[in-house]
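S.K.: no letters, just coordinates:
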């Protein structure tokens, strides 16, 4: 029996056909009022599969458990704090957040990376087993499609940092069997696979010899290669070695953040597009706005000084009221328009077929843009794209079709080898 959402989606699709166009410059949308535009954006969010390439819920849950919380964080209900839970996911139309199995770089030195990865994977799977009417695991685009039709949120798995491989190529097969479907090769430090964009040592000058073997084995197994976090040299090595398109699961355009190597420059974005890949735009403030860090620093310094001068704590009622008012009047956060600027830039460089969404929700702290503060707010971004002339077909590509295409190509290559 089809879910209510599926039936509603079918009705919405009929409505949307009357104002949809296959061209990017959709004049019908431009004639809509602000309210009508947002209503259409909400309809598209609910009727279209939305895949987010990177949500850090598992590590958020693990940190909660490490403080001796007695039960698994109940993300089936609205939670205090954090960016992700089931009600907000449904409100925003998010159907498939890639759950980030995030391994901090310190585990490369202290050991235990594989053990932590196993813990986070099992914790994520426990969400699906604890609330099976709301969540389901997903190991392929078809799984996501099936779960969507049944009204469930999919939980695909991506591993952030290849450290849990621990120098043993056999562990790639182990993690594939555990459900990992992409691996971010590095994180904050160079590792056994290659060099990181955040490090300055550049031990390998790109991929290591072991890293070359890792890419080939990921291709063979059907694990997507994720080049977010890697150095430029590592990126270009991956482009030469991988036989299938790769992804940047949560990166943005360096054009707007000069000197921030964690983002991708124009030539890298073009190369990624030429090879059929997808860059999934990160929403974090310092990823999308060069001036965010300085603005945020100034606001925080003012608040700290004001608290000291008035002998207040942040938890005091008067202090909370003052801080809320001051931040509202001196908002350091970028806007949803900034995220759309990055999407425009990638479209102009590589084309509409090479853009996705990789928010980094629950991973970038209190840096998210006004209008994109949690997973309930995807319609705000869709509305902005509609204003800029993106068609429903364009938005569907950004929301899921582009990442599905890459993922299916990776699967097909694996099955053929």
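M.R.: Thanks, I have it. Just so you know, these numbers come straight off a predicted model, no measurement behind them.
S.K.: rest of the way, CA atoms for contacts and neighbours
M.R.: Noted.
S.K.: how about the strands in the stretch 201-350 of the chain?
M.R.: 224-226, 247-251, 278-281 (DSSP state E, counting those that start in this stretch).
S.K.: which one, of those, ends up nearest to residue 164?
M.R.: strand 224-226 (15.1 Å; Cα to Cα).
S.K.: and residue 394, how far from residue 12?
M.R.: 17 Å (Cα to Cα, to the nearest Å).
S.K.: rewinding a little: reformat the strands of the stretch 201-350 of the chain as a markdown table; add mean neighbour count and distance to residue 368.
M.R.: Shown next, in a markdown table, are the strands of the stretch 201-350 of the chain (neighbours: other Cα atoms under 10 Å; distance: least, Cα to Cα, whole Å):
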| stretch | mean neighbour count | distance to residue 368 |
| --- | --- | --- |
| strand 224-226 | 27 | 22 |
| strand 247-251 | 30 | 14 |
| strand 278-281 | 30 | 13 |
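S.K.: nearest to residue 17, of those strands?
M.R.: Closest among the strands of the stretch 201-350 of the chain, using Cα to Cα: strand 278-281, at 27.1 Å.
S.K.: give me the distance from that closest one to the chain's centre.
M.R.: Put simply, strand 278-281 sits 8 Å off its chain's centre (Cα atoms, centre = their mean, to the nearest Å).
S.K.: do stretch 167-176 as well
M.R.: Counting by Cα atoms, centre = their mean, stretch 167-176 comes out at 24 Å from the chain centroid.
S.K.: quick one: contacts of it?
M.R.: With contact meaning Cα atoms under 8 Å, 6 or more residues apart in numbering, stretch 167-176 is reached by 164-165, 192, 210, 213-214, 217-218, 221, 223.
S.K.: cool, stretch 231-245 as well?
M.R.: 194-198, 205-207, 212, 215-216, 219, 227, 261-262, 268, 271-272, 275-277, 406, 409-410, 413.
S.K.: mind giving me the ChimeraX select for these, buried ones only?
M.R.: Selection of buried members from these for ChimeraX, criterion 16 or more other Cα atoms under 10 Å:
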select :194,195,196,197,198,206,207,212,215,216,219,227,261,262,268,271,272,275,276,277,406,409,410
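S.K.: hang on, the earlier thing: filter the contacts of stretch 167-176 to the buried ones?
M.R.: 164-165, 192, 214, 217-218, 221, 223.
S.K.: most widely separated two among the residues you listed?
M.R.: Once Cα to Cα is applied, those give 192 and 221 as the farthest pair, at 19.6 Å.
S.K.: quick one on the thing from earlier: can you list the strands of the stretch 201-350 of the chain in a markdown table and add distance to residue 62?
M.R.: A markdown table is the format used below for these (distance: least, Cα to Cα, whole Å):
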| stretch | distance to residue 62 |
| --- | --- |
| strand 224-226 | 23 |
| strand 247-251 | 21 |
| strand 278-281 | 25 |
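S.K.: ok, structure two:
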């Protein structure tokens, strides 16, 4: 059946699906606790500020959309790039992003609240608040100081994606051709142990396989993949998780959170993304060589001008997201799959029908149509992640010190 979008982003079937089916999906989305482990609103705010307490037509996350979609817990991505790691600004950028999330909650205490423990979800979401939790995407802001894990914990960070698009001081990236650590660095091993001690979730999304394996092996608490689709659908794309790694995560008691971005769920788009990262790394290395020789470097904008026309945007569908969930449930069991959309983080290249946080009811309707029970849908929407978070918290050192909690 062909899918079209209504103005509010809610899906309707071209062959006129019964209105009561969509109404039932909306009701369940409002009643269930929805936890999305990866929303890049802080990065979008750094590019152009907007008051997310009000509806913003150019944002995929804001309060009005979140309430329409039934979102309860939004993990704000505290993302820093490999370039910011290289120039030493990652620590500063991370704190600025944390400030922006705190400011949002302070500006609209009736609409948002900061969330640092799964124990507080029911209490804080009363009155229709959207709860803002924090996940750090890329461990670069930690620098070389293990004490920074505690400092960011005290600021509310509850998971760390150990690396992103390039190897850092902790781990290797899935995107990079070079893998200097072939696992975790000595510092990365210390960071995993410190995260376990504090009760922070260890996130292996974006990691090279060897790094992910070592993080899973070393962690004494359940591990998550905060926004990783299954490599089964995108052979050769290391950014997506292999079956063996996913099974190892499930064995820890952890969860694999499925993203909605086209680049992760479309084989063609995944191939484009992998090729782009490799080409960009080669371009940067060429410029570094030129610079070392005292020669003029190539214009940075030239790379994008040459790349974009040869690689037009791809499309993806809600059905492809549902296929990912089906595959994960069959592979891992219903208790080990969830959602980590990547809203505001993929330049709008998202599955049709899942364009913003208003659209979770479309996902619910699709799950209902595929025969999932209400209890299982509640697990997928957020119950599984909250269980894992609680287990990580319970495994923490009860004597851990805190300067901010």
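M.R.: That came through fine. Keep in mind that this is a model prediction, so the values were computed, not measured.
S.K.: ok, back up a step: farthest pair in the contacts of stretch 167-176 of the first structure?
M.R.: So, the contacts of stretch 167-176 of the first structure by Cα to Cα: farthest apart are 192 and 221, at 19.6 Å.
S.K.: those helices in the stretch 151-300 of the second structure, which residues are they?
M.R.: In the stretch 151-300 of the second structure, the helices defined using DSSP state H, counting those that start in this stretch lie at 186-198, 209-218, 243-251, 262-265, 267-292, 300-310.
S.K.: just the ones you listed: most buried one?
M.R.: helix 262-265 (a mean of 26; mean count of other Cα atoms under 10 Å).
S.K.: tell me, that helix lands on which residues of the first structure?
M.R.: Taking TM-score structural alignment as the measure, the first structure aligns residues 285-288 with helix 262-265 of the second structure.
S.K.: superposed on the second structure, what's the mean shift for the matching stretch?
M.R.: With mean Cα distance after the TM-score superposition for the first structure, stretch 285-288 of the first structure departs from the second structure by a mean of 0.7 Å once superposed.
S.K.: and for stretch 187-204 of the first structure, what span of the second structure is it aligned with?
M.R.: Residues 164-181 of the second structure are matched to stretch 187-204 of the first structure when aligned by TM-score structural alignment.
S.K.: now for residue 84 of the second structure, how many residues are close by?
M.R.: 15 (other Cα atoms under 10 Å).
S.K.: residue in the first structure paired with it?
M.R.: Under TM-score structural alignment, residue 84 of the second structure pairs with residue 107 in the first structure.
S.K.: quick one, what contacts the closest residue in space to that match that isn't next to it in sequence?
M.R.: Closest residue to residue 107 of the first structure apart from its sequence neighbours, by Cα to Cα, 6 or more residues apart in numbering: residue 113 at 5.2 Å. Counting by Cα under 8 Å, 6+ apart, residue 113 of the first structure makes contact with 103, 107, 163-164, 166.
S.K.: mapped onto the second structure, which of those hold?
M.R.: Retained in the second structure (both residues aligned by TM-score structural alignment, their matches' Cα atoms under 8 Å) from the contacts of residue 113 of the first structure: 103, 107, 163-164.
S.K.: contacts only, for the aligned residue in the first structure for residue 315 of the second structure.
M.R.: Matched by TM-score structural alignment, residue 315 of the second structure corresponds to residue 333 in the first structure. Residues in contact with residue 333 of the first structure (Cα under 8 Å, 6+ apart) are 285, 292, 296, 367-370.
S.K.: which pair in those residues spans the largest distance?
M.R.: So, the contacts of residue 333 of the first structure by Cα to Cα: farthest apart are 296 and 370, at 13.3 Å.
S.K.: so, if you compare the kept ones among the contacts of residue 113 of the first structure, which one comes nearest to residue 123 of the first structure?
M.R.: Nearest member of those to residue 123 of the first structure, counting by Cα to Cα, is residue 103, at 14.1 Å.
S.K.: how far away is the spatially most central residue of the first structure from residue 409 of the first structure?
M.R.: For the first structure, residue 358 is the residue whose C-alpha lies nearest the centre (Cα atoms, centre = their mean; 2.3 Å). Distance, residue 358 of the first structure to residue 409 of the first structure, using Cα to Cα: 20 Å.
S.K.: wait, a strand at residue 97 of the first structure?
M.R.: Yes: using DSSP: H, G, I helix; E, B strand; the rest coil, the assignment for residue 97 of the first structure is a strand.
S.K.: surely it meets residue 53?
M.R.: Yes: the pair residue 97 of the first structure / residue 53 is scored as a contact, 6.4 Å apart, by Cα atoms under 8 Å.
S.K.: between the two, which one's more packed in?
M.R.: Between residue 97 of the first structure and residue 53, residue 53 has the larger neighbour count (other Cα under 10 Å), namely 31 against 27.
S.K.: contacting residues for the more buried one?
M.R.: Contacts of residue 53 of the first structure (Cα under 8 Å, 6+ apart): 97-98, 249-250, 280, 356-360.
S.K.: could you redo the contacts of residue 333 of the first structure as TSV and give each row distance to residue 89 of the first structure?
M.R.: Listed next are the contacts of residue 333 of the first structure as TSV, based on distance: Cα to Cα, whole Å:
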residue	distance to residue 89 of the first structure
285	21
292	26
296	27
367	19
368	16
369	17
370	18
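S.K.: residue ranges of the helices in the stretch 301-405 of the second structure, please?
M.R.: 318-332, 360-369, 374-378, 384-395.
S.K.: what is the longest one packed up against?
M.R.: Spelled out, it's helix 318-332 of the second structure. helix 243-251, strand 255-258, helix 262-265, strand 337-339, helix 360-369 (3 or more Cα pairs under 8 Å, 6 or more residues apart in numbering; DSSP states H and E).
S.K.: of all the ones you listed, which one is nearest residue 12 of the second structure?
M.R.: Of all these, helix 360-369 sits nearest to residue 12 of the second structure, with 8.6 Å by Cα to Cα.
S.K.: thinking again about what came up before, and of the helices of the stretch 301-405 of the second structure, who's closest to residue 128 of the second structure?
M.R.: helix 360-369 (16.4 Å).
S.K.: got the end-to-end distance for stretch 190-208 of the second structure?
M.R.: 18 Å.
S.K.: which stretch of the first structure lines up against that stretch?
M.R.: Per TM-score structural alignment, the counterpart of stretch 190-208 of the second structure in the first structure is residues 213-231.
S.K.: excluding covalently adjacent residues, which one is nearest to residue 258 of the second structure?
M.R.: Distances taken as Cα to Cα, 6+ apart place residue 339 nearest to residue 258 of the second structure, at 4.6 Å, with adjacent residues excluded.
S.K.: could you check how far the aligned partner of the one you found in the first structure is from residue 262 of the first structure?
M.R.: Here residue 339 of the second structure is matched to residue 357 in the first structure, going by TM-score structural alignment. In this structure, residue 357 of the first structure and residue 262 of the first structure are 16 Å apart, going by Cα to Cα.
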